[in-house]
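K.L.:
okay, here's the prediction I keep looking at, along with the sequence it came from:
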Amino acid sequence: MGRWEPNAHGRLATAALELYNERGYEQTTVAEIAGRAGLTERTFFRHYADKREVLFAGSGELQELFVRAVADAPESATPIDALAAGLDAVSETFADLREYARRRQNVITANPELKERELIKLASISAALADTLRRRGVAESAASLTAEAGVAVFKVGFERWIVAAEERDMAQLMRESLDELKAVIVGGRGVW
């Protein structure tokens, strides 16, 4: 290896995503990822537990951001409005990551193991949001329903945002998805 270069974590993530898109997740080895990044396998394992975790390394931070924004919403906010604050906060973090998100999602969609890991991540976010809503005084079942609805809105908004032809920002798509859910709940068929 050559002299030390900064940002090993980011270089490994970039190399992994490139290789997963070029060769497929299953066909890519940790050695190949490390080699593409100009690093050793040992360095890879200092940053990631396995090659799957390259794709999910930010999950904890995403959940924490979402939960904190819901918790910090004004006390007067309804549960769904508190959730909207969380969706806004999450959308801000994705602002410059659309192409990365598209490429990451392509890899996940092509692999059943990764799709399962993505569902586990979303279930964890939902559970954390429900706990946060309960701490805000929302009743047990209402907190769970609201959290599940919020994760569904996030998932639908995210999927709309990563479509190649889509140019609107994530926050706008999240709000539209949330508004559509509200319209369906009050008896409409949705707006879109």
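P.N.:
That came in fine, so what should we check first? Residues are numbered from 1 along each chain as shown.

K.L.:
can we go C-alpha only for contacts and neighbour counts from here?
P.N.:
OK.

K.L.:
and residue 181, what element?
P.N.:
Using DSSP states H and E, residue 181 sits within helix 170-185.

K.L.:
try this one side by side with the last:
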Amino acid sequence: MVRWEPGAAGRLREAAMALYAEQGYDGTTVAQIADRAGVTARTFFRYFADKREVLFAGSEELERVIADAVIAAPAEAGPMEAVAAGVLAAGEAFVGRRDFARQRYAVVAATPELREREFIKMASLVEAFRAALQERGVAPGRAVLAAETGITVFRVAFERWVEGAEADLVVVIRETLGELSELTS
């Protein structure tokens, strides 16, 4: 097997998702994932800390996308407008990734250990929102409330999208933001 074959990370993700679908997360080993991807287990560990991280790699990038969009929102934008910009930017990050998102969602939903890790990821995204809002001068308490609301909108929209909404995630996010606006008026 070639040690540094191009596209190894993508092949490892595809192999892991296929194996998780075939035999479940708990029934899948790193060795099986590496074998299916045509690399060694050592190569697997160059890309991922463990088999769980195949599903969560890229979280830091999503945090950065959110924070950058919140900070870049127009100066006159209020906290929720800035949060909306961050949520929409997060949605843009999933363009062309619906199949993977659906597969990942199913694996995470079926595995308690992974659901726990998903909660940790969501808490990190809340923190990204909060820090960016505070950088914009939003008071800490308001920043936390807006951040938690933004993540709730993202999570609700994401679940609708992977569970069958026909529209793109960004459209579903806009609809969910509209529903929130109606609820709070």
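P.N.:
Done, it's in. Only a predicted model underlies this, so the values are computations on that prediction, with no experimental measurement involved.

K.L.:
so which elements touch the helix holding residue 181 of structure 1?
P.N.:
Contacts defined by 3 or more C-alpha pairs under 8 Å, 6 or more residues apart in numbering; DSSP states H and E place helix 170-185 of structure 1 against helix 79-94, helix 140-161.

K.L.:
in it, which residues are buried?
P.N.:
170-171, 173-178, 180-181 (16 or more other C-alpha atoms under 10 Å).

K.L.:
how about residue 108 of structure 1, nearest residue that isn't a chain neighbour?
P.N.:
Leaving aside its sequence neighbours, residue 108 of structure 1 sits nearest to residue 114 (C-alpha to C-alpha, 6 or more residues apart in numbering; 5.1 Å).

K.L.:
which pair of the buried residues of helix 170-185 of structure 1 spans the longest distance?
P.N.:
170 and 181 (16.4 Å; C-alpha to C-alpha).

K.L.:
for the most centrally placed residue in structure 2, what are its contacts?
P.N.:
Most central in structure 2 under C-alpha atoms, centre = their mean is residue 59, positioned 5.9 Å from the mean C-alpha point. Contact analysis of residue 59 of structure 2 by C-alpha atoms under 8 Å, 6 or more residues apart in numbering lists residue 121.

K.L.:
over to residue 140 of structure 2?
P.N.:
130, 134.

K.L.:
now do the same for it: its match in structure 1.
P.N.:
Under the alignment defined by TM-score structural alignment, residue 140 of structure 2 is paired with residue 140 of structure 1.

K.L.:
against residue 124 of structure 1, how distant is its match?
P.N.:
17 Å (C-alpha to C-alpha, to the nearest Å).

K.L.:
for residue 182 of structure 1, same thing?
P.N.:
For residue 182 of structure 1 relative to residue 124 of structure 1 (C-alpha to C-alpha), the value is 24 Å.
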